[in-house]
Each structure stands twice: as structure tokens, then as C-alpha cells.
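Participant: next come a sequence and a model predicted from it.
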Amino acid sequence: MVLHFLIRGRVQGVGFRWFVHREASELNLRGWVRNTEEGDVEVVVAGETEDLNDLRASLRRGSRGSRVDNILEHTLDESEAASLDAFRIQGAW
């Protein structure tokens, strides 16, 4: 299963991408996380349904110092998974 999340709230400048990276990596998920120019955080992730449910719960909880106001979620076509490797942060130094 491949999912796209857009997380809105106070999610930039509070370690949210690093939090998502840690959570997704522990679940052996593939994909990426990045900041958007609008101040949100975007995630594309592939894995087993149960692991994705665990990640979804973590996204709702958020990192320490963050505030998650809203999460938009879309299911992507399975073919999107072909281009996804080990979970990574895009745009990080």
C-alpha cells in the first residue's frame, strides 16, 4: 500500500521531519518526508497496512513541540512504490 500524507499545523522548525523519519524507519517503511513551501509537511510512504496504521497514529500524535491540526491522506497507485527506497528526509542537510 502507498499513502500520501499532508500534515498541517506547527510542523516546521520543531523536528517533525526527523520524528517522521525515525518512526517510519523503525517500521521498515519506504518513502520520504519533506517540508512544503506552504509550511506543511508532506509524506509519501509504502508498506504493510498495519505498519502504515502505526505511522498514521504517530503522525497524529506529532513530535515534541509540534502541533498537528489536520492530516490530509490519499491512497496512491501501487506503481508509485517502485521508485521508493529506504525512508529518507528530502531537503535535509
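Facilitator: On my side now, so go ahead.

Participant: contacts and neighbour counts: CA atoms only from here.
Facilitator: OK.

Participant: what comes up buried for the helix of greatest length in the chain?
Facilitator: Identified as the longest helix of the chain according to DSSP state H is helix 49-61. For helix 49-61, burial by neighbour count (16 or more other Cα atoms under 10 Å) applies to 51, 52, 55, 56, 59.

Participant: this is the other structure I want to compare:
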Amino acid sequence: MAKRFVSRQQHQRIQPFVERWRWVIEGRVQRVGFRASCSRRALDLGISGWVRNQSDGSVEVQAEGPPLALSELRAWCEVGPPGARVLRVKPSHLPVTGDDWFEVRY
């Protein structure tokens, strides 16, 4: 008996390689527009995650996206916006969460 229906193989969607990183930025990084500028840069790069001030005067960023975009955001964090003086960026690798937005946390 001949097949009467055409079967179509479903193609799997190719998922881009995604990583998640946490960076703690130390130096003069609060009260210089770091969070807002970081959020704009992350959105420009298509990165999800969040940024917030820490009580010790540092800024914490969690960012998720393709490695190249994350490298660009990390490079930006090493300099920061005008008025910032970044002394150190402490990185740590995290599990991917699948978030699809970037926000400033308070």
C-alpha cells in the first residue's frame, strides 16, 4: 500500500550558545549613572539579566547571552560610563536561567 500522506520532518530550532555571568564591579561606580548606562548597553547587545547597586559601594551585574555580546558588555563594565572609575571586575560563571529581559534592580 502506497503512502497517501506526505510526512514532513520537523526541523529542530538551532539554539544559539548562551552563557550567564555575574560581575561585581568595584571602584567609583555608584552615583555616576552606571546602572542606567549598563542597562542601555545590555539592551543594545541583546543581553538579558539585571544590574544593581550593592551596599558595599560596588555594582553587581548578571548577564546572559551569546559569548561575544557578553565579552562586549564585560569590556564596557571595565570602563563604565563617564565619571566612573572602575578598579576591578570580579567574574563568576552561573547557570543559564532563560531570562529574556534586562532590568535595573533597586
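Facilitator: Perfect, I can see it now. This is a predicted model, so every value here is computed, not measured.

Participant: what about the helices in structure 1?
Facilitator: For structure 1, the helices defined by DSSP H cover 16-26, 49-61.

Participant: residues in contact with the residue nearest the centre of structure 2?
Facilitator: In structure 2, the residue lying closest to the centroid (Cα atoms, centre = their mean) is residue 63, at 2.2 Å. Residue 63 of structure 2 is in contact with 20, 21, 22, 47, 48, 49, 50, 70, counting by Cα atoms under 8 Å, 6 or more residues apart in numbering.

Participant: now render these as a markdown table, adding distance to residue 85 of structure 2.
Facilitator: Formatted as a markdown table, the contacts of residue 63 of structure 2 follow (distance: Cα to Cα, whole Å):
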| residue | distance to residue 85 of structure 2 |
| --- | --- |
| 20 | 25 |
| 21 | 21 |
| 22 | 19 |
| 47 | 24 |
| 48 | 25 |
| 49 | 23 |
| 50 | 21 |
| 70 | 21 |
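
Participant: just give me the closest of the residues you listed to residue 105 of structure 2.
Facilitator: Set against residue 105 of structure 2, the nearest of these by Cα to Cα is residue 50 (6.6 Å).

Participant: aligned partner of that closest one in structure 1?
Facilitator: The equivalent of residue 50 of structure 2 in structure 1 is residue 32 (alignment by TM-score structural alignment).

Participant: cool, residue 31 of structure 2 as well?
Facilitator: So residue 31 of structure 2 corresponds to residue 13, using TM-score structural alignment.

Participant: what is the burial count for its match?
Facilitator: Residue 13 of structure 1 is flanked by 11 other residues according to other Cα atoms under 10 Å.
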